[in-house]
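Visitor: let's see this in three dimensions:
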Amino acid sequence: MPLTLPSLPYDHGALEPFVSATTLKLHHSVHHAGYVDRVNALVRDTNLQGLPLRAIVERSAGDPRQRSLFNNAAQAWNHAFFWRSLHAAGKRNSPSPRLAARIARDLGGQAQLIEQLKSAALSVFGSGWAWLVERDGRLCVETTANADCPITTGAVPGLVIDVWEHAYYLDYQARRADYVSGVLGHLLDWGFAEQNLLAKEAQHA
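Guide: Just a heads-up that it's a prediction; the model follows:
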């Protein structure tokens, strides 16, 4: 079966005033949908047809002959992960004691993590992503350019912020810092981060 565009985990107005309903609808139903459609077209009648999206990303990574496929598949994967990295504005959300302890151990605390994520997001030249990941057993902040994503380099992603211009330009024009501050201060879903980063620990607790 072809890949399908995943539904948003909230309605189009849920991220306002930090991300407008207009931006979210365009971002999801045009940009994200376009990546999914192009992946389906590129894998049609190949041995990748019918595979899960993550498998397509991993199999096409690093292959110059598959660069177009990788770019579209990774962008589709990154966007699906980004939507789940956010929660509706106004929802109270903070790291659990277990996640807070890991953040403190590896990054110095939540305030330090937020500053690192902000610096990373603002440092991306052009288009890309700022991630909280686990790499080699420790939490860290990383950036990727364009469509690249940490699942192809051995890291476990916890949260991500999209800093492609289409994520914020209608609302903020060139004020990326204001967009990033709104996301970091009001929209990050720490429960999703814990699900990604501490799932193995929970299984063995």
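
Visitor: okay, CA-based contacts and neighbour counts for the rest of this
Guide: Fine.

Visitor: and the next helix or strand past the host helix or strand of Arg59?
Guide: For Arg59, the element it lies in under DSSP states H and E is helix 53-60. As assigned by DSSP H and E, the chain's next helix or strand after helix 53-60 is helix 67-84.

Visitor: helices or strands up against the next helix or strand after that following helix?
Guide: The element immediately downstream of helix 67-84 (helix or strand, assigned by DSSP H and E) is helix 97-107. Contacts defined by 3 or more Cα pairs under 8 Å, 6 or more residues apart in numbering; DSSP states H and E place helix 97-107 against helix 110-123, strand 138-145.

Visitor: what residues sit buried inside stretch 46-61?
Guide: Buried residues in stretch 46-61, counted by 16 or more other Cα atoms under 10 Å: 48-50, 53, 56-58, 60-61.

Visitor: return the member of those residues nearest to Tyr35.
Guide: Using Cα to Cα, Leu53 comes nearest to Tyr35 of these, at 11.3 Å.

Visitor: hmm, the closest one is touching Asn78, no?
Guide: No - here Leu53 does not reach Asn78: they are 10.6 Å apart, not a contact under Cα atoms under 8 Å.

Visitor: how close does the residue nearest to Ala101 when sequence neighbours are not counted sit to Asp11?
Guide: Once flanking residues are discounted, Ala101 sits nearest to Gly109: 8.0 Å by Cα to Cα, 6 or more residues apart in numbering. Distance, Gly109 to Asp11, using Cα to Cα, to the nearest Å: 31 Å.

Visitor: for comparison, sequence B:
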Amino acid sequence: MYRVPITRVFAARGVCSHGVRCFTTIPALTYPAELPKLAFDYKEGIKPVISPRQMELHYTKHHKAYVDKLNSLGKGEEGKTIEAIIHSTNGKVDKKVMFNQAAQHFNHSFYWNCLFPGGKPMPKRLEEVLCKQFGNIEKFKQEMQTSAVNNFGSGWTWLCVDPSSKELVILNTSNAECPITKGPRPIFTIDVWEHAYYKDFENRRPDYVNELWGIVNWEYVDQAYERAMSQAE
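Guide: The predicted model follows:
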């Protein structure tokens, strides 16, 4: 089975201004960029896994820095979706800095929406899909954890829908890279940059990844799956 490393943003059908079909978000992430509104109070952390201080640093420092840097670089991009900017700058050496900021804004926004204090229950449909693809939920989690723990350096581990086969795939991306540039539609992600967990877990990435299951917003993941499948048709 194909394995590679993908965010409450919902997928919707759409075509970006550059002509590439986008995995757009509702509400869409647009330029000028701003920190997304969260479904929880970041000052409380994401209990019981992510502390208030870790959340404050990640959301108001790291994520905000990407937003601010993107806004300083994007003159002439007003009104475009962040995905359009990601696609138009992808692979261009002279646009690498802008790509990194836009992609990290997208990645982080997706990540926040995959999480919720105490987690949210997994809908039956998603459970059936995961069991069919991976054998059972524990096997899925183990594969996801293995990919995340072994994702060398900084990056992201994603659960995506492959639009060609309509199967789920687990993908690792490095640094700011995100799957939408290559086609797979994200439905869940794990941030494995050290700044995502170091305040709480130090260098114990396996512990962070294992604990993260306790705060997954499976309702969002299920809705993202539905949208991704509709795009694959």
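
Visitor: quick one: TM-score?
Guide: TM-score for the superposed chains, counting by TM-score structural alignment, normalised by the length of the first structure: 0.91, backed by 198 aligned residues with a Cα RMSD of 1.7 Å.

Visitor: sorry, back to before: in the second structure, what sits opposite the residue nearest to Ala101 of the first structure in the alignment?
Guide: Applying TM-score structural alignment, one finds that Gly109 of the first structure aligns to Asn136 in the second structure.

Visitor: isn't that match up against Gln142?
Guide: No - using Cα under 8 Å, Asn136 of the second structure is not in contact with Gln142; the gap is 10.1 Å.

Visitor: just the helices and strands packed on helix 97-107 of the first structure: most buried one?
Guide: strand 138-145 (a mean of 19; mean count of other Cα atoms under 10 Å).

Visitor: average distance between that strand and the second structure?
Guide: Mean deviation of strand 138-145 of the first structure from its aligned counterpart in the second structure after superposition (mean Cα distance after the TM-score superposition for the first structure): 0.8 Å.

Visitor: does anything pack onto that strand? Which helices or strands?
Guide: helix 97-107, helix 110-123, strand 128-135.

Visitor: residues in the second structure aligned with the next helix or strand after it?
Guide: Heading C-terminal from strand 138-145 of the first structure, the first helix or strand you meet, by DSSP H and E, is strand 156-162. On the second structure, the counterpart of strand 156-162 of the first structure by TM-score structural alignment is residues 185-191.

Visitor: which residues sit against the matching stretch?
Guide: Residues outside stretch 185-191 of the second structure that contact it (Cα atoms under 8 Å, 6 or more residues apart in numbering): 6-7, 23, 108, 110-111, 114, 148, 155-163, 179-180, 209, 221-222, 224-225, 228.

Visitor: average offset between it and the first structure?
Guide: Mean for stretch 185-191 of the second structure is 0.5 Å (mean Cα distance after the TM-score superposition for the first structure).

Visitor: pull out the buried residues from that stretch.
Guide: 185-191.

Visitor: for those, give me CSV that also has distance to Asp200 of the second structure.
Guide: CSV is the format used below for these (distance: Cα to Cα, whole Å):
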residue, distance to Asp200 of the second structure
Arg185, 30
Pro186, 26
Ile187, 25
Phe188, 22
Thr189, 19
Ile190, 16
Asp191, 14
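
Visitor: looking at those, which one is closest to Ser51 of the second structure?
Guide: The closest of these, once distances to Ser51 of the second structure are taken by Cα to Cα, is Asp191, at 15.6 Å.

Visitor: how far away is that closest one from Ser72 of the second structure?
Guide: Plainly put, Asp191 of the second structure is 25 Å away from Ser72 of the second structure if you go by Cα to Cα.

Visitor: what do you get for Cys114 of the second structure?
Guide: From Cys114 of the second structure to Ser72 of the second structure the distance is 28 Å (Cα to Cα).

Visitor: then Gly135 of the second structure?
Guide: 47 Å.

Visitor: I'd like the distance between the most far-flung residue of the second structure relative to its centre and Phe201 of the second structure.
Guide: Farthest-out residue of the second structure from its mean C-alpha position, per Cα atoms, centre = their mean: Gly76, at 26.2 Å. Distance of Gly76 of the second structure to Phe201 of the second structure, computed by Cα to Cα: 41 Å.

Visitor: so stretch 94-108 of the second structure matches what in the first structure?
Guide: Stretch 94-108 of the second structure corresponds to residues 65-79 in the first structure, going by TM-score structural alignment.

Visitor: which residues are contacting that stretch?
Guide: Contact partners of stretch 65-79 of the first structure, identified using Cα under 8 Å, 6+ apart, comprise 32-33, 35-36, 38-39, 42-43, 53-54, 56-57, 60-61, 147-149, 162.
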